[in-house]
Every structure is written in structure tokens, then in C-alpha cells.
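Undergrad: Sequence first, predicted model second:
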Amino acid sequence: MDGTNRMIVQLRDRQFLKELSLLRVVDREQAKIVAGFGSTTRANTRLLKLTRAGLVRRFFLGSGGGRKALYALSEKGSLVADAPARGPRRSQGAMLVADAFVEHQLAVNSIYCTVKFGKMPGQGVTFHRWLAFHETIVPELRLIPDGYMEFITPAGIFAAFLEVDLGTESLAVWREKTRQYLQLALSGAFHRVFGQDRFRALVLVNSERRLESIRKAVSAVTEKIFRFATLDDARTEFFGPIWTKPNSNQPESIFEPKP
């Protein structure tokens, strides 16, 4: 390609740039997973070349020894990948002490990496697709989930929305969000837009205390649809018996038979 820093854009590069368009911003470990880099050295080398070629923007979160390099798709990279650049508008080389949007998106991405590139639970379950949203999913509702995933199972398609909570939303917001999800399920809008009959709303939080608070708020509105777990558990045992219902402390798998 033309430019001061010439490089041959490989198929793996294009695939990585497309993933970066979907994920908005990634750290090195997430880049290793979605691009299939086998080593940290190889990842660092290629990420540096992509940065110098202007295909990705690199900036930093934190300071001192805790500083982390982050990568977002540039406008030039979006042209190469034929995919929109929806990452955070941070300047090349910027140093950020804290950034709530970035930290939230990295948490969402960690689940994407787990469900798409991690080990499936067996029993005929395979990853099917993931959707990210940049506006409300249907015009009549104010819902913008953090993600939507589908798995192919022996019982059919399992569909689920993802909500990641890092403690920034009030419980009043959660009660309203619960009502919105109920309306999505009961109005027929979900089937119209996604082509499936039912869904789960999977809620991931950063502490057991926060989990109990949100679960209590949701259970005041409904005992259906929602399942809860911590981010730490979901990153390591997403398909395991870590999920609880609004009105029960008994953990179960998301693929438990429906009543």
C-alpha cells in the first residue's frame, strides 16, 4: 500500500481490522485473541506496523507501570477493511488516566472473546453470531444493549442480549430497562427484528453486592427473561452453572432446559 511506512496488508490484518470495527477498542490481549496471534512478541510487532501504517490508532490508558496500550480503527483502516470506524475519538498517542467508555467496552469485548473464540460447552453447541448496537434496536423502545449473541444448540437457536454493569447506572434505570425488555418480548418486536421467538437478557456485574442490588430491582418487575452473573465468573465459566434468576440464588447454566 502507499505511504511513508509501507507494508503488505495480509488477510489476517483485514480480518483484525473488521473485528476492531465491531469491538471499537481493544487492548493487546484482546487483539491477540481476535487476530489469532500466537505470541505477545508477534502481536506487538504487527500492532506496531499497523499503527505506523496509519491503519489503527494507538493510545494509552493508565499511568506508570499500569499503563495499557489500546487500539482503535482509523479512518484509513476503515477504508482497507470496508468497515466503519466506530472507536473512541482519542488522538494518536493520547494518555488517559481513566475513561469510563473504554473500560466498559473492554469489559464487553472480554465476553465477546470468550463466547466466540473460547471453548464451547460441547453437546452440539456452536457460536452463531454477535451483533453490536449503535442506536435503539427498535424505534418504539429506548433499548441499546451492549451486545446480542446467538448459539446453535440441539434445541434450536439460543438468543441472548448482553448487559454489562460497572456500577454507573441507578436502580431506577435498571427497573425501566427491565420494563423495556419485557415490552420487547411481549410486543412481538423481538421476533420481527431478530427472527427468534425468545431471548435471555444476561446481566454481568463487577461485584456480588452489585449483582444482588440489580437482581432485586429486576425481580420487582419480572421473574422471567433475566439471568445474572459476575464478570469474573463469566470470563472463565460462561457456559457453566454461574447464572442466577431474579428470584433464586440457585446457579444454573444458560442452556438449562426451559420450563
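TA: Sure, I can see it. Since the model is a prediction, treat every value here as computed from it, not as a measurement.

Undergrad: contacts, neighbours, all on C-alpha from now
TA: Fine.

Undergrad: residues in contact with the biggest helix by length in the chain?
TA: Determined from DSSP state H, the single longest helix within the chain is helix 100-117. Residues outside helix 100-117 that contact it (CA atoms under 8 Å, 6 or more residues apart in numbering): 23-27, 30, 33-34, 88, 127, 130, 146-147, 164-166, 231, 234-236, 238.

Undergrad: Filter the residues you listed down to the buried ones.
TA: In the contacts of helix 100-117, burial by neighbour count holds for 23-27, 30, 33-34, 127, 130, 146-147, 164-166, 231, 234-235, 238, counting by 16 or more other CA atoms under 10 Å.

Undergrad: Take those residues and keep only those in helices.
TA: 23, 30, 33, 34, 231, 234, 235.

Undergrad: How far off centre is stretch 171-181?
TA: Distance of stretch 171-181 from its chain centroid, counting by CA atoms, centre = their mean, to the nearest Å, is 20 Å.

Undergrad: Please apply the same query to stretch 186-203.
TA: With CA atoms, centre = their mean, you get 18 Å for stretch 186-203.

Undergrad: Can you give me the first-to-last residue distance of that stretch?
TA: 20 Å (CA to CA, to the nearest Å).

Undergrad: residues near residue 108, how many?
TA: Around residue 108 there are 20 other residues, counting by other CA atoms under 10 Å.

Undergrad: what's the distance between the residue nearest to residue 167 when sequence neighbours are not counted and residue 128?
TA: Leaving aside its chain neighbours, residue 167 sits nearest to residue 210 (7.1 Å; criterion: CA to CA, 6 or more residues apart in numbering). Distance from residue 210 to residue 128, counting by CA to CA: 30 Å.

Undergrad: mind listing what residue 235 touches?
TA: Neighbours of residue 235 in contact, by CA under 8 Å, 6+ apart: 110, 111, 114.

Undergrad: For the residues you listed, give me a markdown table that also has distance to residue 244 and neighbour count.
TA: Shown next, in a markdown table, are those (distance: CA to CA, whole Å; neighbours: other CA atoms under 10 Å):
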| residue | distance to residue 244 | neighbour count |
| --- | --- | --- |
| 110 | 20 | 18 |
| 111 | 18 | 21 |
| 114 | 19 | 18 |
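
Undergrad: Next up, a structure to set beside the first:
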Amino acid sequence: MSASRRPALSERDLTVLRLLLRFRLLTTRQLQRLVMTDGSPVTRDRRMRAVLQRLRRIGVVRPLERHIGGIRAGSEGTVYRLTTAGMRALNHSDGTQRRRIGGEPGERYVRHILAVSELYVQLTEHTRESADEVLAFDAEPTSWRSYASAYGGTLTLRPDAFVRCASGDYEQASFVEVDLATESPATVGRKCRAYSTYARSGTEQRRIGTFPRVVWVVPHERRRHQVAAVISRLAPEDQPLYLATTTDEAVAALLGQLPDSAGGAR
């Protein structure tokens, strides 16, 4: 697209595109909570929908085609993603390296990505009303870590997010696993052991000076107890690395405001 034909994008437009690049999927409501902070709720909603309608019209964003259960409950629940034209616009504006835009994602993938996005939205909203800070929030694939295997070759750890927060004089780094209660206890255990292996490699400690807490964010108390039970069966020296918490307490957990406990149970 020539410069003369390239649509003019405001800084707010670019903010929306950057958020969609960073998190891959966001609902109208999530974008409104991140981007539109002034005015009444009705005004913020109307303005956000107008921005998205314009960006959709010029082809830089698009909504998902399918309805994902109860997610698309009216326009607030419409799920948006970046288009190839949107990627080109970011490349032109920011020098962002282009990446391939995949096909229509499945329901389970969408729900998981939106749950990770929601965690960032909630942290952002919390810090607007407090002295706490979000110093880093890296979603996939930026959150991934590659390291040398003890047996040769390279392994890759794939956290859902890497988060670093400051609360007063305290700073906490966390790897986040957003769990929708769809994985078996055996799968949860394998993921925990992968983190323990990475911790023993010392790679992250050399990178940031410490090993992050591994925070499992789960939908309800029953699932929290299930994940905590898996953690309690890990090697005793590994158990303090992990914490299982519900979505209701996730922000406090990532800020280091929940009490420590053995085996992830509180």
C-alpha cells in the first residue's frame, strides 16, 4: 500500500493495534477498559465501538466469525484480532516485525487467550487506583524461555505469561499458568516439573537475579484444591515455587499480597 493510500491512524488507533498484536485477541469490553478511561460508561462504550467500527472498515482489525459460547453477548463481547493490513500498519508506524496471521481459532483457544488478556486488564485497572505498578506483562510467545537441556539440546518452557509487579518496596516476578479446569492432574504435574527443571538450570536466575513464582490461576476453589494437591506431591524443595489461586485473588497473588504457603494451599 502506497503512503498516499495508507489510512491515517491516530495514536489511539495504534494503541488498539498494539494491544491486539500483544495479546492476539481482545473483546470490545476489554479494549474499552484499557483504552477508554474518560467519561461515563455509556460514553466510553460508544466511543470504543466507534473506533473499532472505523478500524474494521479500513481493514486493520476484524471480529472473529464464530460465536464462542457466551463470549459474544452483544457488541461488548465481540472478539477482535489484528489483520495482515493491521500488521503492515504497525510495521510502518513502529518497525514491528511482521508475523503471519493465522486462521479462525477454535473455542478453547479463544477462551484461554481471553482469560490471559483479562488478567492484564484487571491488573491495569487495579494500578490506576493504587500505588502498585505492573512493570512487565509478557504474553505468549514473548513469555517463553529457551534453555540448554542437561542432556544436550535446547528445551522451551511456555508460560502463558511472565508478570513483574511492584507493591510498595516489594517486587514480585511470576510465571503464570491460566488454567480453565480442562487439563488432567497428570498434565498439571508435568507442567510443574518442567518449571522445576527450568529453575534448576539457573537460566532465569542469571537473567533477572531470581526465579519467578509460578502462579496457577484457576476458575474456582474446587479446582484450586485440585492443583494444590498436585503441587503437594512435588519434591518438597520444589513446592515453594508454586501457588494456586482463583481468578478472584489473582491480582493480589501477582502483587505478592497473598500469604505464602507450603504446597500452594492456603
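TA: Structure's in. What do you need? Only a predicted model underlies this, so the values are computations on that prediction, with no experimental measurement involved.

Undergrad: returning to what we had before: what's the closest of the contacts of residue 235 of structure 1 to residue 250 of structure 1?
TA: Residue 250 of structure 1 has its nearest neighbour among these in residue 111, at 22.4 Å by CA to CA.

Undergrad: Give me the aligned partner of that closest one over in structure 2.
TA: When structure 2 is aligned by TM-score structural alignment, residue 111 of structure 1 is paired with residue 119.

Undergrad: separation between its match and residue 4 of structure 2?
TA: From residue 119 of structure 2 to residue 4 of structure 2 the distance is 39 Å (CA to CA).

Undergrad: quick one, what contacts the residue mapped onto residue 208 of structure 1 from structure 2?
TA: When structure 2 is aligned by TM-score structural alignment, residue 208 of structure 1 is paired with residue 221. Shown in contact with residue 221 of structure 2 (CA under 8 Å, 6+ apart): residue 246.

Undergrad: which ones are touching the aligned residue in structure 2 for residue 99 of structure 1?
TA: Under the alignment (TM-score structural alignment), residue 99 of structure 1 pairs with residue 107 of structure 2. Shown in contact with residue 107 of structure 2 (CA under 8 Å, 6+ apart): residue 68.

Undergrad: separation between residue 107 of structure 2 and residue 156 of structure 2?
TA: From residue 107 of structure 2 to residue 156 of structure 2 the distance is 25 Å (CA to CA).

Undergrad: repeat for residue 199 of structure 2
TA: 13 Å.

Undergrad: neighbour count winner among those two?
TA: residue 199 (17 against 13).

Undergrad: Distance check, the most centrally placed residue in structure 1 against residue 125 of structure 1.
TA: Structure 1 has residue 108 as the residue nearest its centroid, 3.1 Å off, counting by CA atoms, centre = their mean. Distance, residue 108 of structure 1 to residue 125 of structure 1, using CA to CA: 21 Å.

Undergrad: Ok, residue 154 of structure 1 next?
TA: Going from residue 154 of structure 1 to residue 125 of structure 1 by CA to CA gives 7 Å.

Undergrad: Comparing those two, which shows the higher neighbour count?
TA: Neighbours per residue (other CA under 10 Å) separate residue 154 of structure 1 from residue 125, with residue 125 holding more: 17 against 11.

Undergrad: Residue 62 of structure 2 matches what in structure 1?
TA: So, by TM-score structural alignment, residue 62 of structure 2 is matched to residue 57.

Undergrad: What helix or strand is that match located in?
TA: If you go by DSSP states H and E, residue 57 of structure 1 is part of strand 56-61.

Undergrad: circling back: what about the residue nearest to residue 167 of structure 1, is that helix, strand or coil?
TA: Secondary structure state of residue 210 of structure 1, per DSSP: H, G, I helix; E, B strand; the rest coil, is helix.

Undergrad: same check, this time on the one 3 residues further on
TA: For residue 213 of structure 1, the secondary-structure state derived from three-state DSSP is helix.

Undergrad: list the contacts for it?
TA: Applying CA under 8 Å, 6+ apart, the residues near residue 213 of structure 1 are residue 171.

Undergrad: go again using 7 Å as the cut-off
TA: By CA atoms under 7 Å, 6 or more residues apart in numbering, no residues touch residue 213 of structure 1.

Undergrad: Repeat that for residue 16 of structure 1.
TA: With the criterion set at CA under 7 Å, 6+ apart, residue 16 of structure 1 makes contact with 34, 35.

Undergrad: Now do it against residue 47 of structure 1, distance only.
TA: Distance, residue 16 of structure 1 to residue 47 of structure 1, by CA to CA: 10 Å.

Undergrad: same check, this time on residue 194 of structure 1
TA: In terms of CA to CA, residue 194 of structure 1 sits 35 Å off from residue 47 of structure 1.

Undergrad: ok, those two, which is more surrounded?
TA: Taking neighbours as other CA under 10 Å, residue 194 of structure 1 and residue 47 compare with residue 47 leading, 21 against 13.

Undergrad: In structure 2, what residue corresponds to that one?
TA: So, by TM-score structural alignment, residue 47 of structure 1 is matched to residue 52.

Undergrad: Repeat that for residue 75 of structure 1.
TA: In structure 2, residue 75 of structure 1 lands on residue 84 (TM-score structural alignment).

Undergrad: Show me where the stretch 101-250 of structure 2 has its strands.
TA: All strands of the stretch 101-250 of structure 2, identified by DSSP state E, counting those that start in this stretch, fall at 133-139, 145-148, 154-157, 161-167, 170-178, 213-218, 242-246.
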